[in-house]
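# Got a predicted structure plus its sequence, pasted below:
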Amino acid sequence: MFKKILIANRGEIACRVIKTARRMGIKTVAVYSEADRDALHVEMADEAVFIGAPAAAESYLVAEKILKAAKDTSAEAIHPGYGFLSERAGFVKAVQEAGLAFIGPDPKAIDAMGDKITSKKLAAEAGVSTVPGHMGIIKDADEAAKISAGIGFPVMLKASAGGGGKGMRIAFNETEAREGFISAQNEARSSFGDDRVFIEKFVEEPRHIEIQVLGDKHGNVIYLGERECSIQRRHQKVVEEAPSPFLDEATRKAMGEQAVALSKAVDYCSAGTVEFIVDKNRNFYFLEMNTRLQVEHPVTEEITGIDLVEQMIRVANGEKLTLTQADVKLKGWAIETRVYAEDPLRGFLPSIGRLTRYLPPKEGDHVRVDTGVYEGAEISMFYDPMIAKLVTMAPTRDEAIAHQRRALDEYYIRGIAHNIPFLASLMAHPRFQSGNMTTGFIAEEYPDGFTGGNLTPDVREAMVVAALFMNAVEKSRDTQVGGQIAMPMGPQEINWIVGIDGDDVAANILPMADHAEVLMGTKRIPVLSDWVPGEPIFRGTIGDVEYAMEIDRLPLGYRLTTDGVSRDLRVLTDRAAALHALMPEKPEPDTSKFLLCPMPGLVVAVNVAEGDEVKAGQALATVEAMKMENILRAAKDATVKSVKAKAGDSLAVDAVIIEFE
């Protein structure tokens, strides 16, 4: 077995590989850019080597620097993680020529299946069902529009070397095909160094289901069940689960056997994934093969008990698989949500900055957190915005969802915006809970974007009770001075007013022998909690329901968040509430005459000039952040008064790009 391996990656996947290597007794070498000098993977590894500037093109994508780091540290093998150099056949060849082992498939398989155009041709030749499309090189946007019309709208434009939802667009007409081709090509060039784009028919009402395969260098290939990845936004997976709630055993077997046959056709060794699109009648079509470890691999590990990173290392060391297909048993259910540094209330725009508080839920029998950050770490604009992968496991899907909801409520992140409220809303959605989903789920259920979770009457009442309880505990602490002994719940002869959503709720709270009771009119609501002032999470039983709520202290109360719902609650005496009602409200500033940069990013293009007349929906500028291009459009008809930014400018959030008359 290898004594030392180098991980040619960063963030959570580097940390994930280090954990398995450490368990196997293998020493690890991390590489890092200037932006990652204080990163978690650098701290976890036995050794770390600096490889360059923050931009990936000057560090993580430079094969020569990776190989030099391996040579200088006497590493025997390289694990690429995913992204970056993981699917570059040229890199694999260079690793092998340097006398090192590559912990992944051979260059032949990467060449054959890592390229989407080539893989589709090979799949078709092998008799695998594929989606209709154009696999040839497309020279320009006009040709893309013509080909798209010939296939029949809607169509999908995809970067040949793409992955992770980058370089991908859906077009419903020729105009969108032209725009989509240009954007997909630009993203592909900047992310993968390969601007080839192909077009295929977009299957409506589709489900995205993929098969995990595992092969060795002795001709053995098995499949480890499937993952349902249909909950996507902008073609980026948001929620993954294993197994799929949609497949029956016959379809699972057929997809698995087809994935194995395709893998054997290219002598595939290592972990890989064959992705399919599945229609409502369980007809499935080959999409692509990812010749690497997938982001969502933990859900497969949890239901099979197989450590995929360990298997990759053993295969790279020349070992035979000790598992046969008959040994693979799917047990229980696992759900993974991707926690991202993005603001769902602002159209999921990227968020960068320092994690001033970072408290993930406690890991255990039902919770797993794969992360590459820590409290005080910085989320950079140079890399993918993923903070962590939150995985929950249970015997049944319903239980796995329940654990996921609880874990999301206990995931406390401050300093940047994040998508946990949106993830919690997804978990609470009746349609998701029923398993009735397609890749269009988010667009269909959130057509106007995410505006916050659904505040049910029960959750609203629970928030009022929690706020009153915490207020009583804090008031009790305030009276415990000078050796005096106060009542456990503080002074009780006070009528409280809890303000929420513009309503005032009159209530009081009484201490009991082992809990407290909140009085609202004639209603008595028991509450039991060991919360103490300063804790960022309220955990307790209200009525007969267990709750976890994130807490942000406000001058006159609390901001509470649970189940994707955030509300500000004001807790005042009845006299203070009456006086507060007389205070004037500060008006919001008018920004309607400005195009503001919605996220920190780099200006790629400004499409208008001073004096131009623009129409609602017209593209005004393009801003790139975290490797994704964002087209900013006019909200209404207007005249450009002045242009404040130009291509190449790095802008902060809310910086003015264009001023209108």
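Here it is on my side, so go on.

# okay, CA-based contacts and neighbour counts for the rest of this
Fine.

# Next, report how far the top strand by length along the chain is displaced from the centre of its chain.
When the chain is parsed with DSSP state E, its longest strand is strand 221-233. In this view, strand 221-233 has its centroid 16 Å away from the chain centroid, taken as Cα atoms, centre = their mean, to the nearest Å.

# From the contact counts, what lies against that strand?
Packing partners of strand 221-233 (3 or more Cα pairs under 8 Å, 6 or more residues apart in numbering; DSSP states H and E): strand 207-215, strand 236-242, helix 249-265, helix 297-304, helix 441-445.

# who's in contact with the second one?
What that stands for is strand 236-242. Here strand 236-242 makes contact (Cα atoms under 8 Å, 6 or more residues apart in numbering) with 164-166, 225-232, 296, 299-300, 303, 333-338.

# How many residues are close by Ala513?
Residues lying near Ala513 (other Cα atoms under 10 Å) number 5.

# Equivalent analysis for the one 5 residues further on, please.
The criterion is other Cα under 10 Å. On that basis, Val518 has 21 neighbouring residues.

# swap in Lys523?
10.

# before we go on, here's another structure to hold up against the first:
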Amino acid sequence: MFKKILIANRGEIACRVIKTARKMGIATVAIYSDADKHALHVEMADEAVHIGPAPANQSYIVIENVMKAIRETGAEAVHPGYGFLSENAKFAEALEAEGVAFIGPPKGAIEAMGDKITSKKIAQEAGVSTVPGVMGLIEDADEAVKISQEIGYPVMIKASAGGGGKGMRIAWNDEEAREGFQSSKNEAASSFGDDRIFIEKFVTQPRHIEIQVLCDSHGNGIYLGERECSIQRRNQKVIEEAPSPFLDEATRKAMGEQAVALAQAVDYASAGTVEFIVDGEKNFYFLEMNTRLQVEHPVTELITGVDLVEQMIRVANGEVLQLSQDDIQLNGWAMESRLYAEDPYRGFLPSIGRLTRYRPPAEVAEAKRAVRNDTGVFEGGEISIYYDPMIAKLCTWAPDRDTAIEEMRIALDSFEVEGIGHNIPFLAAVYDHPKFTSGEMTTAFIAEEYPDGFEGVTLPKAELGRVAAAAVAMYRVCEIRRARISGRMGNHERHVGQDWVVTLQGETYEARVEADREGATVDVDGQTYRVEGDWTPGQSLARMSVDGAPLVLKTDLISAGFRLRYRGADLKVNVRTPRQAELAALMPEKLPPDTSKMLLCPMPGMIVKVDVEVGQEVQEGQALCTVEAMKMENILRAERTGIVLQINAGAGDSLAVDDVIMEFE
């Protein structure tokens, strides 16, 4: 077995590989850029080597820089993680020339399957059904429009070397095809150093289901069930689960056997994933093969008990696969939530900054439940503009789907992230959505259910009552503490009143609380709740029980109440005495400033180009400028017709959130 391996990656996947290597008794080497000097993967590894400036194209994807680190440390093998150099045949070739093992498939398989165009041709030759499209490379925007017209809109414009949703656009008309081609080409060049583009039919109402395969270099191959990855935004997976709530055993077997056959056709040896589009009749079509470890691999590990990273290392070491297809049994259900540094209230635009608070839920591995958090960040660390905005991959497992979802709800409520925008509220909303809980979702779920973006969660009345009851019981605890500190009472809690008025989510309720040693009985508008918990003022997380069911609230004290976050809702909760409530109703509300005639920068980023000039009349929907952040180009458009009065920023300028880019008459 290898004595030392180098991880040619960063963030959570580097930390993930280090954990398995440590379990196997293998020493690890981390690499890092200027921006990652104090990163978690650097702290975890046995050794760490600096490889260049912050931008990935000057550090993590510079093959010679990585090779130098390998030579310096004497690493015998390299795990590439995903992204960066993981599907780069030239990197695999460089390792082979150096006599260093690549913990991934052979170079020939990467070349055959890693390129989307070549892989589709091979799949067609192997008799695999593929999505209609043009396999040849697209030279320019005019040709992209012509081909799109021939295929028929909508079409998917893709980077040949793409992945992770980068370099990918959906076009519904000629204008979007032209615009999408150029944006995809730019993103592909920036992210992968390869700007080749192709176009295929975008299949409406699809499910995105993928099969995990594992092959060795001795001709053995198996599949480890499937993952449902249909909850996507901008072609980036957000929530994954295993198994799929849609497949039956016959379809699973057919997809699995086809996936293995395709892998073996290119002499594949390692862990890999064959992705399919599946329609409502369970017909499946080959989409692509990812010749690497997938971001969502933990859900497969949770339902099979197989450590995929360990298997990759053993295969790279030349070992024979010790697992047969009969050994793979799917046990229970697993969910994965991708926590991103992005603001769901601002159209999911990237967010950067320092993690002033980062407290994930405790990891658990029990007979009836599991919580796993794969992460590469820590409290006090910084989310950089240079890399993917993923904070963590939160996973839960339980014997059945409903219980796994409930475990995830509690885990998300317990996950404390402060200092940056993040998508926890949106994730919580999805897990409560009827289409998701029923399993009847497609890849169009987010576009269909949130067409105007995410505007927060409105809690149903039943949940609102539970939160109100907990808030009253908690506020009573605060008042007892204030009374004791002020000297208004000794040991007699009767001086704190029983009658309260609680206001939240636009609703006002009269409440009465009766306390005892174990908790409190709270009446909210005639509905009685039993509230228990050991929360004390100052704790940011309140783990309560209401009528025997768990209620986890992220808690901040405000004047006359709390800011409570629960199940995606962000609530300002006021708890007042009847007299205080009467007086508060007379207070005027402060109005927000008018920014309707300004274009504000919605995220930290750099202006790539400005499309208009002072004095120009613009129409609703017209492109005003392009802002790049975390390798993604974002086109900002006019919300209404107007005339440009002033432009405050130009190409190359770096802006913060809410900086004024331009003003209108």
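Good, I have the coordinates. Every value quoted in this text rests on a predicted model; they were computed, and no experiment measured them.

# possible to save the helices and strands packed on strand 221-233 of structure 1 as JSON lines with distance to Pro488 of structure 1?
Shown next, in JSON lines, are those (distance: least, Cα to Cα, whole Å):
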{"stretch": "strand 207-215", "distance to Pro488 of structure 1": "54"}
{"stretch": "strand 236-242", "distance to Pro488 of structure 1": "43"}
{"stretch": "helix 249-265", "distance to Pro488 of structure 1": "57"}
{"stretch": "helix 297-304", "distance to Pro488 of structure 1": "44"}
{"stretch": "helix 441-445", "distance to Pro488 of structure 1": "46"}
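
# closest to Lys389 of structure 1 out of these?
Nearest to Lys389 of structure 1 among those is helix 297-304; the distance by Cα to Cα comes to 8.8 Å.

# centre of the chain versus that closest one, how much separation?
The answer for helix 297-304 of structure 1 is 17 Å, by Cα atoms, centre = their mean.

# rewinding a little: turn the helices and strands packed on strand 221-233 of structure 1 into TSV, including distance to Pro421 of structure 1 and mean neighbour count.
Compiled in TSV, those are given as follows (distance: least, Cα to Cα, whole Å; neighbours: other Cα atoms under 10 Å):
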stretch	distance to Pro421 of structure 1	mean neighbour count
strand 207-215	24	25
strand 236-242	13	24
helix 249-265	33	18
helix 297-304	22	23
helix 441-445	14	16
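
# so which of these gets nearest Gly114 of structure 1?
helix 249-265 (11.8 Å).

# Quick check: which element contains Thr438 of structure 1?
For Thr438 of structure 1, there is no enclosing helix or strand under DSSP states H and E.

# Aligned to it, what sits in structure 2?
Using TM-score structural alignment, the equivalent of Thr438 of structure 1 in structure 2 is Thr442.

# Leaving out the residues flanking it, which one is nearest to that match?
Arg207 (4.9 Å; Cα to Cα, 6 or more residues apart in numbering).

# pretty sure that neighbour is touching Val278, no?
Yes: under the criterion of Cα atoms under 8 Å, Arg207 of structure 2 makes contact with Val278 at 5.1 Å.

# Confirm that Gly499 of structure 1 lies within a strand, as I assumed.
Yes: assessed by DSSP: H, G, I helix; E, B strand; the rest coil, Gly499 of structure 1 belongs to a strand.
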